[in-house]
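Colleague: What follows is a predicted structure for the sequence shown.
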Amino acid sequence: MAASSSFDRTQQLPRHFAWIAVAVAAALFVVNMAVLLLPSSPHSEQMRSVYAQPGVWVPLLSRVATVWLLAATLAWSHARKALDERGAARIAQLRAPASRFGVVYLAAMVINFLVLTPLFYQAQVLFMPGGPLHQHVDTYGMRSLMATSMLIQSALQMLVLVASVWLAAKFALRERSTAPTAESPAALDPGMDASTRNAVALVAAATFVSLQLWVGNAASGWVDTSRDSALLPLLLGWFGVPLLVFALAFWGSWLGAAPEPAQARPFRAVAAAASAFVLLQVACAALAIGGLLWIAGASSSGRSSDSRLVMFAAGMVAIYLVLLVVLLRTVTRRFYRRYL
């Protein structure tokens, strides 16, 4: 009975890692918001009035959800990879891997919060009205520099997140220097977790939509988003569209993983999603440039381009969604060809 209980806990380890990653990120987010918004905090009243605007808190929640989703996906993938490669019997011999993962991940995130966050704030001060750069750069140049700075900060934050999850998982899943058991790695019990096909599709879809949201949040620095925007369009843009993208990405990956991979190999799903995302952006950028050049040529000949522009935008959205499914299906099948 004890052995069965230990085996069951081992089978649930990927899920535990994912929830721990989300819990740590959520706790730090709550602490950060409390520091900013509690009445005892400096400028708390002004900060509360700012964060009460939908144009501020909706994108903020989207960024937070992106971090949680990516952290949970990577944490789940590390644990599932260990189960696939070593088998449940060897993983069950580890001492409190979930607790060790949580401690190391929390420490890494706290260091990030205490070290990188102040540096990012100092960088933002440079672009504030009256900041050092305002004396040397005009308004347009300032906006471009600020957007570039936000893009670099976003990339650094993603690297820190990926490295933190990797470090925590490596420490938690490290084996003691004992002779390994002779048991070969075995697939997970289908009753204990999602099927390998569903697991591949979930990891790929979560990775794809995380990249989509991360790039969208980074690119928002180049767009003058109004804080007076209505709530419904903001919710549709920051949450409705990502949910649609997630559903289509899941479908494409699920089709690509048919009939059923022998093992989940989650980082192949991560690589497939990242590859499909890059290919999709390149393809759509090329199509967009070609379409805009065609519209510009039509407008220079005296013909109205407004209707063409609307049709082109609608067509690009449709092409993006179709290519999303096709590319994920194709790339996922290529990455999992040896396991099907």
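Modeller: Happy to help now that I have it.
Colleague: contacts, neighbours, all on C-alpha from now
Modeller: Noted.
Colleague: For the residue nearest in space to the middle of the chain, what is the enclosing helix or strand?
Modeller: The chain has S210 as the residue nearest its centroid, 2.6 Å off, counting by C-alpha atoms, centre = their mean. Remark: S210 resides in helix 196-219, with elements defined by DSSP states H and E.
Colleague: so what does that helix touch, helix or strand wise?
Modeller: Applying 3 or more C-alpha pairs under 8 Å, 6 or more residues apart in numbering; DSSP states H and E, one finds that helix 196-219 contacts helix 54-86, helix 139-172, helix 241-256, helix 266-300.
Colleague: how much space between the residue nearest to the centre of the chain and V104?
Modeller: 23 Å (C-alpha to C-alpha, to the nearest Å).
Colleague: do Q12 as well
Modeller: Applying C-alpha to C-alpha to Q12 and V104 gives a distance of 20 Å.
Colleague: quick one, what contacts F239?
Modeller: Each residue near F239 by C-alpha atoms under 8 Å, 6 or more residues apart in numbering is listed here: S62.
Colleague: so how far is S62 from it?
Modeller: Using C-alpha to C-alpha, F239 is found at 7 Å from S62.
Colleague: Rebuild the helices and strands packed on helix 196-219 as CSV, extending it with mean neighbour count and distance to R197.
Modeller: Below are those laid out as CSV (neighbours: other C-alpha atoms under 10 Å; distance: least, C-alpha to C-alpha, whole Å):
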stretch, mean neighbour count, distance to R197
helix 54-86, 21, 13
helix 139-172, 17, 23
helix 241-256, 22, 6
helix 266-300, 17, 10
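Colleague: Next up, a structure to set beside the first:
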Amino acid sequence: MALMTSPASIAHAWRLPRDFALITVAVEAAIVGVHFGRQLWPGSGHEGYGLDVWAGMAANLAMSWVLAAALAWSHARQALEVRGGARLAQLRGPRVRHAGAYLIVRVLDYFVLSPWLYGLGLLYMPGGRLVQLAMLVLSVWLATWLALRQGTQASAASFDAGDADAVAPASASPGRATVALLIAAVSASIQIWCAMVTDPWHEAMRTMDRVAPFLSWVAPPLLVFALAFWGAWLGIGRGPLPTRVRPFRAVAASVLAFVLVLAGCAAVILAGLGLLEPSQTSMAGVGDLVILLAALVPLYPLLTVLLTRFITRRLYRPYL
């Protein structure tokens, strides 16, 4: 016998992407509140951290939250587009299951894996940071998989994908800005995360005034986000988007654009080093390197916008 699903419950199911993203950030904030509360407790030995350390921690957390929220939104949106809102409306407590699973995995990451990496001296090395990034991605995937897997077989006989899409609310199509925001969020997160792995400006920041930590950790994410959003906006083009927006195509566009931008900048550096004439003085060599690095300042935003536009257009061309 077919199971009946009301339009209100279907509309509620179509809000799962937004709810999963908010739940993910809320869980992260709760864990961080407990974690920092322990560190700031009198006698913990962490009260004397400088502004540069706290600024770096805040930037790391912000990029983690943005990436986790974007991935949680993408997983839930993908499930809606593949299975339909009518099937997901019959799930029992997907939001509670997502919160519980994500909380358990992230607690293990914060209070078991991270102290273990710290004890091995790997937490602030590239390998340890990459392990943390992998754990974050896997945590979101596992939590969303557990939240969305139960109950779909029972409802499969009642609705097919076409019926579910036919009763999707008018707000189901997220629009051009939402897709561009998703691409920009993932782009900014992975680029700043990789920058934190190498930490290129940490030592220079220590020699500057107290404004430097704020500018060095806040300005780059905002700049990368703005550039990636602009490129994605141009790549998607004008006109309404279909209901099926393929969120993981946006994630793939972000990753591919980042790889191509990195490869383009590396190629320019290698080509520039090959063209520089060997100098007899160290000062002249330093001057050549400064000129080469200065040439990357306008090149990086140009590559970010153009390559993000190109990759987005290529991946979304069949659906626009």
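Modeller: On my side now, so go ahead. Nothing here was measured: the structure is a model prediction, and the numbers come from that model.
Colleague: what's the TM-score for these two chains?
Modeller: Once the chains are laid over each other, their TM-score by TM-score structural alignment, normalised by the length of the second structure reads 0.88; 309 aligned residues with a C-alpha RMSD of 2.5 Å.
Colleague: Who has more neighbours out of Q12 and V104 of the first structure?
Modeller: Per other C-alpha atoms under 10 Å, whichever of Q12 of the first structure and V104 has more neighbours is V104, with 19 against 16.
Colleague: Ignoring the adjacent residues along the chain, who's closest to G291 of the first structure?
Modeller: Closest residue to G291 of the first structure apart from its sequence neighbours, by C-alpha to C-alpha, 6 or more residues apart in numbering: F312 at 7.1 Å.
Colleague: whoops, L227 of the second structure was the one
Modeller: That would be V305: by C-alpha to C-alpha, 6+ apart, it lies 5.6 Å from L227 of the second structure.
Colleague: what's the counterpart of the one you found in the first structure?
Modeller: Aligned counterpart of V305 of the second structure in the first structure: V325 (TM-score structural alignment).
Colleague: Residues touching stretch 93-101 of the second structure, excluding its own?
Modeller: Residues outside stretch 93-101 of the second structure that contact it (C-alpha under 8 Å, 6+ apart): 16, 19-20, 23-24, 27, 142-144, 146-148.
Colleague: switch to 6 Å and redo it
Modeller: 143-144, 147 (C-alpha atoms under 6 Å, 6 or more residues apart in numbering).
Colleague: got it, and stretch 180-194 of the second structure?
Modeller: Contacts of stretch 180-194 of the second structure (C-alpha under 6 Å, 6+ apart): 63, 67, 221, 224-225, 228-229, 232-233, 250, 254.
Colleague: That stretch aligns to what range in the first structure?
Modeller: Using TM-score structural alignment, the residues of the first structure aligned to stretch 180-194 of the second structure are 201-215.
Colleague: For the matching stretch, what is the distance to the chain centroid?
Modeller: Stretch 201-215 of the first structure has its average C-alpha position 5 Å from the chain's average C-alpha position, going by C-alpha atoms, centre = their mean, to the nearest Å.
Colleague: Quick check: next helix or strand after the helix holding S210 of the first structure?
Modeller: helix 231-235.
Colleague: and that following helix, what does it pack onto?
Modeller: Helices and strands touching helix 231-235 of the first structure, as assessed by 3 or more C-alpha pairs under 6 Å, 6 or more residues apart in numbering; DSSP states H and E, are absent.
Colleague: Over in the second structure, find the residue span it aligns onto.
Modeller: Against the second structure, helix 231-235 of the first structure falls on residues 210-214 (TM-score structural alignment).
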